[in-house]
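Chemist: This is a predicted model, with the sequence first.
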Amino acid sequence: MLLTIGMMVKNEEKHLKECLEALTPIRNELDTELVIIDTGSDDKTFEIAKKFTDKVYFHEWNDNFSEMRNTVISYAKGDWYFSLDGDEIINNPETIINFFKSGKHKKYNAGLVTQKNYTNLEENRFSKILVPRIFKNDEEFHFEGAVHNQPQYKKPIIALDTILDHYGYVTSDPELMERKFQRTSNILKDELEKDPENIYYWFQLSKSYNMHKDQEDGLEAIETAYEVAQKNNIDLRKRIYIYIQLSKMYLVNNRYKMSEKIAKEALSVKDGYVDLYYYMARAQLMQGKKEKALVNFKEYINLINNYDQTNSKIDTAVDDETMGNYNIAYRFIVALAADLEIETDYAINSAFKIDIDSQLQYAIHPFI
């Protein structure tokens, strides 16, 4: 068998049917199997899954994501393994079909796909990150880490054009967000008791607090990550995500000078990150540094327009959270240009690129 599509699910009835239907072209064109492990659903997840495959199994949840994912792998018979979640929908399945049918898979041991994480559907807010999801199912392939688990695999790896639309963090669903926060934050706290200098777990705890609107706790967690990294001489050039989260948390806690400082520090270490320019521009705007804010909003837009060539796209550890904020950036560009009475042509062109009515109304006001 060529490919196992493996999934670990719990209470995924909202998106599971669409998720599994989107796999139909892959399953029709390639020699595949679909293996699903349910870890304790009390909705219609199990029934939906059974309509698509007879390889649905139950394993009780044990607060360890990697152990559950490795259990799914233990059922896999495919030479390759595609890891998918029940709230993800493959946007362009032909990219995976072509990867195998072209024979390109024979040159690689793993494949990266783009995960498009929606946070607000009404405002088209999303982030993007390259994630490894397709693996040669050899003796070395497995997952590690109790939460935010990391796949272990051999190189070389190829970046595919595959896009996974992910709906697991849509903030307009408060019940879902609360459930995920309690689950994830509790596991992270347990892991940090065992390993208090794990900066990745401090970073993830900060993100969890931020999504839960516990902003002071989120800042404290990422400050701890940064301080531990400094104390232990950890090279943050390979962990730019620490800088990005720290700049963001200073921003949301109204500490604009520190947000700007950290963004500048990060960009001096490694340039080309979408979020850093956006957070720096917002921080400068709040400090009244209008000219600098305009310059950095424009650079943010430039990086968005040339995303495939940026460090943001290449860095698989960075989830570019501000990818969907271009409408807001255009709005500020228009307002700043009008206020400063400079770059009027650029501002007007920017206004025409806004695709959300509420932001457009703000943008065109200075020219009416």
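Modeler: Done, it's in. Residues are numbered from 1 along each chain as shown.

Chemist: Going by C-alpha atoms from here, please, whenever you check contacts or count neighbours.
Modeler: OK.

Chemist: Which of the residues in whichever strand or helix holds A363 are classified as buried?
Modeler: Assessed by DSSP states H and E, A363 sits inside helix 357-364. Going by neighbour count (16 or more other Cα atoms under 10 Å), the buried part of helix 357-364 is 359-360, 363-364.

Chemist: ditto for stretch 81-98
Modeler: 81-90, 92-93, 95-98.

Chemist: that older thread, output the buried residues of helix 357-364 as TSV; include the columns distance to Y250.
Modeler: Formatted as TSV, the buried residues of helix 357-364 follow (distance: Cα to Cα, whole Å):
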residue	distance to Y250
Q359	25
L360	28
A363	27
I364	30
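
Chemist: try it against this one:
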Amino acid sequence: MIVKNEEDTLANCLNSVKEIVDEIIIVDTGSNDRTKEIAYSFTDKVYDFEWINDFAAARNFAFSKATMDYQLWLDADDIIIEKDKAAFLDLKKTLSPEIDIVLMNYNYVVDNNNNPIYSFHRERLLKRLNNYQWNDPVHEYIEYRDNYLISEIAVTHKKIDAFSDRNLKIYEEQLRKNLPFSSRSLYYYARELRDHKKHIEAIKFFNKFLDTKQGAPGDNINACLEIGKIYKVLGDNDNALKYFFQSFSYDIPRAESCCEIAAIYKENQDYRKAIYWYEHILTLEIPNDASIIMVDSWNFVPAIELAVCYYNNGDIEKAVYYNEMAGKFKDKHESVLHNREFFKKERSKDFFYKEYKH
């Protein structure tokens, strides 16, 4: 782990892993709170690293201190919950020495029961003898190819930190110094620009990333999605649709893109097209790769939106059907409960109207 001023999160993280790992290595990059004191209560392997605006350099220093067969990395606001701890211990017993890297789910946004809302895979467990190196100063990553295992074990993110311009400043310093950007850095710089509402610049750098043609399919899809969302914010639905549809050129259509397309048609009260795209989503399978997954986009969102679209299209029976489908995914959701009562009243009015006419 690399840490700085993490007194509010570090103990929670380390308590969640102390029984499943064989050594704990903490690299501090300049804390002025109780972070190091907390770290020493779990391990004597606490090291200082002078911060040089380079997360990869700090992580490589941390990896250099490891002595076990495999290295697990975490951030201070990550935890491993009980069911994943058990699965992790099983993996330690059964992992083939042929495996170099294990990809694990990163449940980046979760609900109150730790069910994933926003999730993707990351390189998480790495064979030490291969001397893997972290790359890029921000949103650092490790390149991997063969001999990896995709595991369903998850690391759960418990983000509590405030909005920061730290990463944006590192990228801007790179620009000022005329330092080269990897294709991946272009993508993440564009995301930082998006987060800081620098919309036109964000579109420019997402397109620069796409123009490199070096991105993984999932990142290309997400770049198109982000450009489309920015155009929606700017009130330009034509360009938004262009980029949502462009995402299909990189892989089989993803639910996240289809949801955005359907939402535009729904907003325009073109319910026939909205219904087509929402129903199409329910035929798709969630990919088991490194893609970023918004879980609700694959099931709950299309179902609940179909209930609305079919009602507005005059088909209350299908509206009821899809509302109940949405309830199978989230039975206590306020929209499901509201719709259930609303449709019950509408059906009653329809029944009395037909009886009256008769």
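Modeler: Yep, it's here. Remember, predicted model here, so these are calculated numbers, not experimental data.

Chemist: List the TM-score for the superposed pair.
Modeler: Once superposed, chain against chain, the TM-score is 0.83 (TM-score structural alignment, normalised by the length of the second structure); 336 aligned residues with a Cα RMSD of 2.9 Å.

Chemist: quick one on the thing from earlier: return the member of the buried residues of stretch 81-98 of the first structure nearest to D54 of the first structure.
Modeler: G86 (16.5 Å; Cα to Cα).

Chemist: list the contacts for the closest one?
Modeler: 7-9, 12, 15-16, 19 (Cα atoms under 8 Å, 6 or more residues apart in numbering).

Chemist: Tell me the counterpart of M280 of the first structure in the second structure.
Modeler: Using TM-score structural alignment, the equivalent of M280 of the first structure in the second structure is I261.

Chemist: That match reaches Y243, doesn't it?
Modeler: No. Checked against Cα atoms under 8 Å, the pair I261 of the second structure and Y243 is beyond contact range at 9.8 Å.

Chemist: top strand in the second structure by residue count?
Modeler: strand 116-127 (DSSP state E).

Chemist: corresponding residues in the first structure for the helix or strand just after that one?
Modeler: Sequence-wise, the next helix or strand downstream of strand 116-127 of the second structure (DSSP H and E) is strand 134-135. Strand 134-135 of the second structure lines up with residues 143-144 of the first structure when matched by TM-score structural alignment.

Chemist: how distant is the helix or strand hosting F352 of the second structure from the center of its chain?
Modeler: Following DSSP H and E, one finds F352 of the second structure within helix 334-357. Remark: helix 334-357 of the second structure is offset 38 Å from the chain centroid, using Cα atoms, centre = their mean, to the nearest Å.

Chemist: do stretch 245-258 of the second structure as well
Modeler: 17 Å.

Chemist: Residues touching that stretch, excluding its own?
Modeler: So stretch 245-258 of the second structure is in contact with 217-218, 220-222, 224-225, 244, 261, 277-278, 280-281, 284, 293-294, 297-298, going by Cα under 8 Å, 6+ apart.

Chemist: if you set the cut-off to 7 Å instead, what comes out?
Modeler: 217, 220-221, 224-225, 244, 277, 281, 294, 297-298 (Cα atoms under 7 Å, 6 or more residues apart in numbering).

Chemist: nearest to Y187 of the second structure, of those?
Modeler: For the contacts of stretch 245-258 of the second structure, the nearest to Y187 of the second structure is N220 (8.9 Å; Cα to Cα).

Chemist: these two touch, right, that closest one and F209?
Modeler: No. Under the criterion of Cα atoms under 7 Å, N220 of the second structure makes no contact with F209, lying 8.2 Å away.

Chemist: wait, what's in contact with T9 of the second structure?
Modeler: T9 of the second structure touches 76-77, counting by Cα under 7 Å, 6+ apart.

Chemist: What's it aligned with over in the first structure?
Modeler: By TM-score structural alignment, T9 of the second structure lines up with H15.

Chemist: Next, find the distance separating that match from D38 of the first structure.
Modeler: 15 Å (Cα to Cα, to the nearest Å).

Chemist: now do L176 of the first structure
Modeler: From L176 of the first structure to D38 of the first structure the distance is 18 Å (Cα to Cα).

Chemist: K77 of the first structure too?
Modeler: Counting by Cα to Cα, the gap from K77 of the first structure to D38 of the first structure is 19 Å.

Chemist: Looking at the two, which is more packed in?
Modeler: Shown here are K77 of the first structure and D38; by other Cα atoms under 10 Å, D38 has more neighbours (22 against 16).

Chemist: which residue in the second structure lines up with that one?
Modeler: By TM-score structural alignment, D38 of the first structure lines up with D28.

Chemist: how long is stretch 78-88 of the first structure from one end to the other?
Modeler: Note: stretch 78-88 of the first structure ends 21 Å apart using Cα to Cα.

Chemist: My error: substitute stretch 21-35 of the first structure in the last question.
Modeler: 15 Å.

Chemist: do stretch 104-116 of the first structure as well
Modeler: End residues of stretch 104-116 of the first structure are separated by 24 Å (Cα to Cα).

Chemist: related to what we said a few turns ago, what's the closest of the contacts of G86 of the first structure to Q284 of the first structure?
Modeler: Nearest member of those to Q284 of the first structure, counting by Cα to Cα, is H15, at 39.8 Å.

Chemist: Distance check, the closest one against E175 of the first structure.
Modeler: 15 Å.

Chemist: Repeat that for A225 of the first structure.
Modeler: For A225 of the first structure relative to E175 of the first structure (Cα to Cα), the value is 29 Å.

Chemist: Who has more neighbours out of those two?
Modeler: A225 (26 against 10).

Chemist: The more buried one matches what in the second structure?
Modeler: That one, A225 of the first structure, aligns with F206 by TM-score structural alignment.

Chemist: Just give me how far the helix or strand encompassing I304 of the first structure sits from the chain centre.
Modeler: Assigned by DSSP H and E, I304 of the first structure belongs to helix 290-305. Counting by Cα atoms, centre = their mean, helix 290-305 of the first structure is centred 22 Å from the centre of its parent chain.

Chemist: Can you give me the buried ones in that helix?
Modeler: 290, 293-294, 296-301, 303-304.

Chemist: Please identify the buried residues of the lengthiest helix in the first structure?
Modeler: Secondary structure assigned by DSSP state H gives helix 174-194 as the longest helix of the first structure. Buried residues in helix 174-194 of the first structure, counted by 16+ other Cα under 10 Å: 177, 180-181, 184-185, 187-188, 191-192.
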